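1. Model the following, please.
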Amino acid sequence: MMPDLGKYAVTVLSSYGVTLVLLAGLVALSWARHQRVRRALQQAEARTGREG
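-> A predicted model of the protein is given here:
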C-alpha cells in the first residue's frame, strides 16, 4: 500500500531510511547508557552495603 511518489520516490524513501537509522542509533545509545548507569548504581549500593 505504497503511494505513488513519482520522481520524489528516492528522496522520500531515503529520508525514511535515514530517519530509521538515526532512531535505531538513539535507542542503542540510550540502552547502553541505561546499562552503564544501572551497573554504576549496583556498584555504589554494594559499597554502601545496601541491596536493591
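2. Every contact and neighbour count from this point should use C-alpha atoms.
-> Will do.
3. so what's Leu13 up against?
-> Listed by C-alpha atoms under 8 Å, 6 or more residues apart in numbering, Leu13 has no contact partners.
4. From Pro3, how far out is it?
-> 11 Å (C-alpha to C-alpha, to the nearest Å).
5. now Gln42
-> 51 Å.
6. Neighbour count: these two, which is higher?
-> Gln42 (14 against 6; other C-alpha atoms under 10 Å).
7. Sequence B follows; please return its structure for comparison with A:
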Amino acid sequence: MMPDLGKYTETVLSSYAVSLVLLAAIILLSLRRARRVKKELQDVESKVKTNG
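-> Next up, the predicted model:
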C-alpha cells in the first residue's frame, strides 16, 4: 500500500523516522515537565496550607 517513491525512498522514509522520533521526544519531555511542575505546585500548596 506504500507508494513507489523511486530513488527518494530512503530520504522520505528517513525523514518520517526522524519526525516520529522528534515527536516522541517532545511528548516525553512535555510529560516529564508536567509531572515536575505538578509536584512543585503541590509542594507550594502544602506550604501555604501549613502556614496559612
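8. How alike are these chains, TM-score-wise?
-> Here the TM-score for the pair of chains, by TM-score structural alignment, normalised by the length of the first structure, is 0.92; 50 aligned residues with a C-alpha RMSD of 1.1 Å.
9. where exactly do the helices run in the second structure?
-> 9-51 (DSSP state H).
10. At the geometric centre of the first structure, which residue sits there?
-> Val27 (0.8 Å; C-alpha atoms, centre = their mean).
11. Look up how far Val37 of the second structure lies from the alignment partner in the second structure of it.
-> Val27 of the first structure maps onto Ile27 of the second structure when the alignment is built from TM-score structural alignment. Separation of Ile27 of the second structure from Val37 of the second structure (C-alpha to C-alpha): 15 Å.
12. now Leu20 of the second structure
-> Computed as C-alpha to C-alpha, the Leu20 of the second structure to Val37 of the second structure distance reads 26 Å.
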